[in-house]
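Enquirer: Predicted model follows, preceded by the sequence.
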Amino acid sequence: MRRLLLPAILALVAVSSGVAAARAVPPASVVADTSDLVVAQAPDAPVLTPRRLPALLAQPIGTARLVQSLDALAATSPGAKCLLVSEGTRVLYDRDVAAPLAPASGMKLLTAAAVLAHVDPDERLRTSVTAAQISAGGILDGDLWLVGGGDPVLGTAPWAAHFIRQPALFTPLEGLADAVMAAGVTEIRGRVVGDESRYDQVRYIEGWPERYIADDQIGPLSALSVNDGFAEWEALDVAFPDPAAGAAGVLTDLLRQRGVVVAGEAASGPAPGSTVAVASVDSPTMAELVGQMLRESDNGTAELLLKELGLRVGGEGSSAAGRAAVASSLSTLGLPTEGLVVADGSGLDPGNRVTCRLVHELLGNIAEGGAIESGLAVAGTTGTLARRFVDTPVSGQLRGKTGSIRGVASLSGFVATRDGGELTFASIQNGIDRFDDGVPFQDSLGAALAAYPALPSLDEIGPDGYPDAAS
């Protein structure tokens, strides 16, 4: 390869030099005065030695090395796969980029893009407390209604504290209890009733494997979800059988802890149309929710945002409406949706199908510094990549969205290169026995991209026997 590379580069320079010389020939009528010429010393190396070539001419070699490395990686890695790598508008590598594959949590990138196409990044989701009326002395003769607004991170401080990576993003229900007290409520002679009517009451996606539910890998979906829909989460996850009633029960306990008398036990049901506002609490911004969903790969947040999208676009707070809205939104954004199958918002469903071309173009069109870009996990530092690529050249240089379910591994995002550039990449593997089988592929991919452009030294492309220009 080296024998072929050198003549090609020298030929290119020779042609360029010839053209330049032809343009520099003076007219025949001009006679040059050579009396002041100084005879130049013989060069340390021939004019056409590669040691005198601009670094730019070595760039194709760096690209060729990357292609060779990725070809070998793809050939030795198990399962079906697609891979697309670009630098700016220049595609450096593509392999089966139009093949529809299950993306696992890479699906959250699509959900994020669709949500942000319809919801202002600064918007917040509100959880409200209402009542028929508050009598003198702060006594409610009837029920107090806890009305869900779709906040996916509504929870209590102990729940937020149990996550490994801190601080966890959440909306403190304790703050809502304090606000109810601040409104003057001292006694509730009825119950606290949870209203989840903003969304439907379909708790799980039809295509999810039964083990997700049996093992409580994700809580029941509800517009009024507290603590991800779990009554217990320490030693063993135990989901609320009725999420809205469960949320009302948690608020009941918080109010009683603060000295408010609550006569009845928590329940669920839609609030009547004629109520007055007592208190409310707002979620983090939509940009923050999307960022947390991507960085931590939060399945519950993804599925609730999907229902919110369905409500905003299709007028129905359901997963089905949300799935249709994702597909139509991506098409409207001009992204290539051939082969796209949207089965859920999180990527848990093995029936999802996306292409590397779609994911790559989505990444190439996101706003710089926006919610999606800033929400990507950073290798060796944050989110789902906090323990990946540690103490390697990739640490801190790769930002991406991970994905893993049984038989699937994906990683897509951006890599800062050694020459100060940036690569955009999308990779998906299917048909592997377990996620660990996909880790070596991703580790090697990250290393190869971070090393780009692996330019050859002058010793590699030039003949021996000539000193470097600087020597």
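Expert: Now that the structure is in, tell me what you want to look at.
Enquirer: use CA for all of it now, contacts and neighbours both
Expert: Will do.
Enquirer: What are the contacting residues of the helix or strand hosting Ser444?
Expert: Secondary structure from DSSP states H and E places Ser444 in helix 439-451. By Cα atoms under 8 Å, 6 or more residues apart in numbering, the residues outside helix 439-451 that reach it are 66, 69-70, 73-74, 77, 389, 393-394, 397-398, 409, 411, 415-418, 423.
Enquirer: Emit the PyMOL select command for whichever of these are buried.
Expert: The buried residues among the contacts of helix 439-451 can be selected in PyMOL (16 or more other Cα atoms under 10 Å) with this line:
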select buried, resi 66+70+73+74+77+389+394+397+398+409+411+415+416+417+423
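Enquirer: Which ones among the contacts of helix 439-451 map onto strands?
Expert: 398, 409, 411, 415-416, 423 (DSSP state E).
Enquirer: and the two most separated of those?
Expert: Across the ones in strands among the contacts of helix 439-451, no pair lies farther apart than Ala409 and Ala416, at 22.0 Å, counting by Cα to Cα.
Enquirer: ok, now which ones touch Leu335?
Expert: 358, 361-362.
Enquirer: circling back to that earlier point, please point out which parts of the helix holding Ser444 sit buried.
Expert: Of the residues in helix 439-451, those buried (16+ other Cα under 10 Å) are 441-442, 445-451.
Enquirer: okay, now Val153: neighbour count?
Expert: By other Cα atoms under 10 Å, the residues close to Val153 number 24.
Enquirer: next up, a second structure to put side by side with the first:
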Amino acid sequence: MPAVRLWLVTVLVLLLPGIASADSLPGPVARVVDGLGVDRNHVSVWVQRLGDSEPLLAHQPDTPRNPASVLKLATSLAALEGLGPDYRWRTELHALGPVRDGVLEGDLLIRGGGDPFLVTEEFWKLTGALRRKGVSQITGDLVLDTRYFDLPAEDPGAFDGRPRRAYNQPPHPLLVNFNAVSFEIQPTGEGSPRVAADPPLPGLALSNRLALQPGACGGFQRGVAFHVLENPGGSLPGVLLEGRYPSGCDDWRLVRTVLPVEDYVHQLFGLLWSQWGGDFDGGWRLGQQPEDDAAPLVVHESPPLGQILRLVNKYSNNVMTRHLKLTLGAERFDAPATSEKGRVAVLEVLQELGMDTDGVVMDNGAGLSRNTRITARQVAQLLALAWEHPWMPEFVSSLAIAGLDGTLQRRFDEGPERGRMHLKTGRLNDVAAVAGYVRPDEGGEPLLAVVLVNHPGAHQGPGQEIQEAVLRWAFRQ
């Protein structure tokens, strides 16, 4: 049968109603599920050899489940189709005044374009490009143009009460370094451990009250309590680290968000500009350039989407995924980007590819939500479509490889499955999910596999055990 007909048969079968009963789990998988006390009705599984007309295993395939970060697969495929693997985000610098003898007599405007990977190194390149344009001094302020996204204010602690965790950082059109600071703790052998902030933002006060305590490494956050000290005077907040750090611990880093995005951009710009030998002591404000058609002084382009996807899926980066969704919405329906434009854009693109999106609940597109829903059949259909897509290599290579990298670096790292699975994982409280491709032990066509577990405590171990039972079973087919 020609390859195109095989693909059509696969996709059409994935659109049919449920094929297997609730008792269709193979023995090795059923024993694990039952032994863990997990209700079989809380587990959905789909395993199918690519090109086959029927699945090898379909258990509860049409029950909507929370897929956690497995939903990133939908956003990723839609972005590849809608934007292309060579798509790049632009961040622009505009001079809002004349430049004479190396002095910008006025403000510098930074126009955010939603770059999901404007990390410190990339921002350093941006400031360096300005320096190479001959600018050495800026007499005015930073003007931050954030019009590309039109989003309501978002409480970063609304999801789980942890507003300082980097995974809860909301999207922003001028997000730099994920708005995160890494606090690196280094035991010195005696006295207080050394603490250094990266990047060392000049206006961020850091207080170290850690003490070294004899003992093995362990404890919540290795005994480190992290506090953000709000300054009622209106200046930047400070950070306090206190507690007893076990002497048995090696160097460790605590990554947190501390500042509003605009303050972070202002602080990091000042730091990097001074490293380039530039002079700037202005403040910041929101605004826009007087004439939208004015040529930028500097344009910085992100790495291509195909490269960005590897960071999104291998390491399950939430805010980067949300930027993909927002950008797709802006490109499809014009700027400014909104959450609704992004949601509609992702679903429309997937429908155009041939996916049944009926009942799919996207929410933020990253899976960091209690409301997201999709069925195992729909995830399997997405994987089948991605396998036949022109950008299949970019899609598959973005997934974590069993035992080698990303979220799978420490899973399947010693058995024969190592290196033979490309998967996207997902985990929330009471949710454990995985989906991707398995190259079977005996060779032949790869299989696609989907496991969605929504059960109390699934994230604490049982979900992973069920996933691995299914994946090992698939590997032996």
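Expert: That came through, no problem. Only a predicted model underlies this, so the values are computations on that prediction, with no experimental measurement involved.
Enquirer: re earlier: could you identify which of the contacts of Leu335 of the first structure has the most neighbours?
Expert: Going by other Cα under 10 Å, Leu358 tops the contacts of Leu335 of the first structure with 22 neighbours.
Enquirer: ok, and that residue, which helix or strand is that part of?
Expert: Per DSSP H and E: Leu358 of the first structure is located in helix 356-364.
Enquirer: what stretch of the second structure does the helix or strand just after that helix fall on?
Expert: Later in the chain than helix 356-364 of the first structure, the nearest helix or strand by DSSP H and E is helix 371-375. Mapped onto the second structure using TM-score structural alignment, helix 371-375 of the first structure covers residues 394-398.
Enquirer: what's the answer for stretch 423-432 of the first structure, then?
Expert: Going by TM-score structural alignment, stretch 423-432 of the first structure sits over residues 447-456 in the second structure.
Enquirer: and that stretch, which residues are buried?
Expert: The neighbour-count check on stretch 447-456 of the second structure (16+ other Cα under 10 Å) flags 447-455 as buried.
Enquirer: And stretch 225-236 of the first structure, by the same measure?
Expert: For stretch 225-236 of the first structure, by 16+ other Cα under 10 Å, it's 225-231, 233.
Enquirer: which residues touch Ala366 of the second structure?
Expert: Contacts of Ala366 of the second structure (Cα under 8 Å, 6+ apart): 68-69, 71-72, 75, 318-319, 321-322.
Enquirer: and the longest helix anywhere in the first structure, what does it pack onto?
Expert: Ordering each helix of the first structure by length in residues (DSSP state H) puts helix 2-24 first. Applying 3 or more Cα pairs under 8 Å, 6 or more residues apart in numbering; DSSP states H and E, we find helix 2-24 of the first structure packed against helix 458-461.
Enquirer: which residues touch the match of helix 371-375 of the first structure?
Expert: Residues contacting stretch 394-398 of the second structure (Cα under 8 Å, 6+ apart): 76-77, 80, 85, 306, 309-314, 386-387, 422.
Enquirer: next one: that stretch to chain centre, how far?
Expert: Chain-centre distance of stretch 394-398 of the second structure: 15 Å, with Cα atoms, centre = their mean, to the nearest Å.
Enquirer: next one: stretch 239-247 of the second structure
Expert: In terms of Cα atoms, centre = their mean, the centre of stretch 239-247 of the second structure is set 29 Å apart from its chain centre.
Enquirer: which bit of the first structure covers that stretch?
Expert: The aligned range for stretch 239-247 of the second structure is empty, by TM-score structural alignment.
Enquirer: in that stretch, what's buried?
Expert: Here stretch 239-247 of the second structure shows 239-241, 243-247 as buried, counting by 16+ other Cα under 10 Å.
Enquirer: Distance to Asp292 of the second structure and secondary structure for these - can I get that in a markdown table?
Expert: Formatted as a markdown table, these follow (distance: Cα to Cα, whole Å; DSSP: H, G, I helix; E, B strand; the rest coil):
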| residue | distance to Asp292 of the second structure | secondary structure |
| --- | --- | --- |
| Val239 | 39 | strand |
| Leu240 | 43 | strand |
| Leu241 | 45 | strand |
| Gly243 | 52 | strand |
| Arg244 | 54 | strand |
| Tyr245 | 53 | strand |
| Pro246 | 56 | strand |
| Ser247 | 57 | coil |
